[in-house]
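Asks: Can you look at this prediction? I've put the sequence above it.
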Amino acid sequence: MEIAELEEALKVVNSCVSKIKWRLRPAAKRRLETDILALCTGLRPLIMVDYGGKMPELQEQLCDVLQLSQKESSILQPLRVMVMDDMIYLLHVKGLADYVKLSLNKEVELIFVDLEKDPLKMIAQADQHFVAAQLVLVQKFFSTIFLSDGLNESFTFSPRTDHVANGELTSPRSSELINLSSCMQDNQVTIPTLNG
């Protein structure tokens, strides 16, 4: 991927932010640019977005910017918005698929921290087996949705056919909202940790 292509993609994103009149503060705008660069270059497959507003407005604005941007820049085509409960993520479909596949095929020593203890405390080896098994279940679930050649078409996504951005009806194929909230409700792993 050429630097000029990445710079052009960022110009497109910034233009689309202006088109939808999303009032991002300069620091939040820089974070959005950095996150998109990290996704497009393969530095990160998934990024939790915790700037630029609150749900559901943040979700709508991200989807609108992404949809408009994808019309003008092919580099941005693999990017999607994903929601799990009140957490929102930007992700690169192939990047996340490859990451999940790699993590499932590799022996990795998992170390867990109990976030509810103050100060934070490592979870004992005996207790880790349950948490590790839950994490593997989440990874396997993700591997059925995020495929190296795109999204699993049999999974029901939330197309945004009823939303209008900049006077145009959104297209469900160009920027599907991946809403996994109902799929992850019974999970025992803290989902925001997927960001790490």
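Replies: Arrived safely. Numbering: from 1, shown residues only.

Asks: alpha carbons only for contacts and neighbour counts from here, please
Replies: Fine.

Asks: can you list contacts of stretch 34-53?
Replies: The contact list for stretch 34-53 (Cα atoms under 8 Å, 6 or more residues apart in numbering) reads 1, 6, 10, 24-25, 28, 58, 75-76, 79, 87-93, 95-96, 99, 192, 194-195.

Asks: First-to-last residue distance for it?
Replies: Distance between the two ends of stretch 34-53: 17 Å, counting by Cα to Cα, to the nearest Å.

Asks: Next one for the comparison:
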Amino acid sequence: MRPVVMVDYGGKMPELQEQLCSFLDSCQKESPVFELLKVMVIEDMIYFIHARALAEFVKSSLNLETEVVLIDVEQDPPKMMAQNYKSSAAAEFLSIQKKFYSLFHSNPVKRDLLQCEGTETRTGTGTSNSTGVIDLSSWIQETEVTIPAINGWLLGYPVVYLFCKEHIEDAVCNLSTKSLNLYQIFVSRSGIPSRGAQCEELMSFTVPYDLSLEGRNEPWAKSFLLRMQAKLETCKQVWGSLKMEVSGCYPQAIVL
């Protein structure tokens, strides 16, 4: 359903990294279905990624097949950015997407080809070479786009808050003073009777209320829900249903 899943933010490193590598190594020894799962690190954040799915996602983003709405939160009020919107943040964001494309799309299967300029591939204690960690920390430090913006895109959110490092305080202030809509995507497992089926949150994200007055009927929200439902059809053996819920949030302090 998602090519990238964040495991922890600000967790205890490198212990967590080593534990995840060991776990993944055990899984890969049990079944080849886990071959394309990798551990990726960006500073103090750690993720599980599916290399092939991430390569396809990055390509579809660059080709505009997967719609991503960028919101400029450097200005007050925040503003949705058109595709031809000119800003240093937008240019940096496109550059990051192209770097991910060059990294993952050349050959997402072989770990030794997941190394490129500015990246490191490390192995955790007790792991085999097949579960090397893809560490993009030094690579990301070279860009002016903030990690929250990169995270929003990698984690598959249809709306991404875009701002550069020098405007972090502006972004926090501009979002903390605005009412937001909270979008939540829930899934239920397949094979469980409807009465006993329990919904699990797949993801959640916010959008300024003034930019999402139609809630789930916003054009980008409808497109996103259709994409998620199409993905659901490819894994019906695991997930049985999917739904979107939208609720309002009053202005509150936000940490980016």
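Replies: In hand now; what should we look at? From a predicted model like this one, the values you see are computed outputs, not experimental measurements.

Asks: Would you give the TM-score for this superposition?
Replies: Here the TM-score for the pair of chains, by TM-score structural alignment, normalised by the length of the first structure, is 0.62; 144 aligned residues with a Cα RMSD of 2.9 Å.

Asks: out of the contacts of stretch 34-53 of the first structure, which are buried?
Replies: 6, 10, 28, 58, 75-76, 79, 87-93, 95-96, 99 (16 or more other Cα atoms under 10 Å).

Asks: distance of the counterpart of residue 96 of the first structure in the second structure from residue 120 of the second structure?
Replies: Aligning on TM-score structural alignment places residue 96 of the first structure opposite residue 54 in the second structure. Taking Cα to Cα as the measure, residue 54 of the second structure falls 18 Å from residue 120 of the second structure.

Asks: what does residue 90 of the second structure give?
Replies: Where residue 120 of the second structure is concerned, residue 90 of the second structure sits at a distance of 26 Å (Cα to Cα).

Asks: residue boundaries of the strands in the first structure?
Replies: For the first structure, the strands defined by DSSP state E cover 46-48, 79-84, 87-92, 113-114, 121-122, 146-147, 150-151, 164-165, 168-169, 177-179.

Asks: Now tabulate those in TSV and tack on distance to residue 33 of the first structure.
Replies: Listed next are the strands of the first structure as TSV, based on distance: least, Cα to Cα, whole Å:
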stretch	distance to residue 33 of the first structure
strand 46-48	12
strand 79-84	13
strand 87-92	12
strand 113-114	31
strand 121-122	35
strand 146-147	24
strand 150-151	23
strand 164-165	21
strand 168-169	24
strand 177-179	20
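
Asks: Nearest to residue 15 of the first structure among those strands would be which one?
Replies: Closest to residue 15 of the first structure of the strands of the first structure, according to Cα to Cα: strand 164-165, at 13.6 Å.

Asks: Which strands and helices lie in contact with that closest one?
Replies: Helices and strands touching strand 164-165 of the first structure, by 3 or more Cα pairs under 8 Å, 6 or more residues apart in numbering; DSSP states H and E: there are none.

Asks: Okay, the spatially most central residue of the second structure and residue 86 of the second structure: tell me how far apart.
Replies: With distances taken as Cα atoms, centre = their mean, the second structure has residue 155 as the residue nearest its mean C-alpha position (1.2 Å). In this view, residue 155 of the second structure and residue 86 of the second structure are 24 Å apart by Cα to Cα.

Asks: Check residue 107 of the second structure too.
Replies: Residue 107 of the second structure sits 32 Å away from residue 86 of the second structure, going by Cα to Cα.

Asks: can you pull out the helices in the first structure?
Replies: 3-19, 26-40, 57-72, 93-105, 125-145 (DSSP state H).

Asks: Excluding residues flanking it in the chain, which one is nearest the counterpart of residue 66 of the first structure in the second structure?
Replies: Taking TM-score structural alignment, the alignment pairs residue 66 of the first structure with residue 24 from the second structure. Of all residues not flanking residue 24 of the second structure in the chain, residue 131 sits nearest, at 6.9 Å (Cα to Cα, 6 or more residues apart in numbering).
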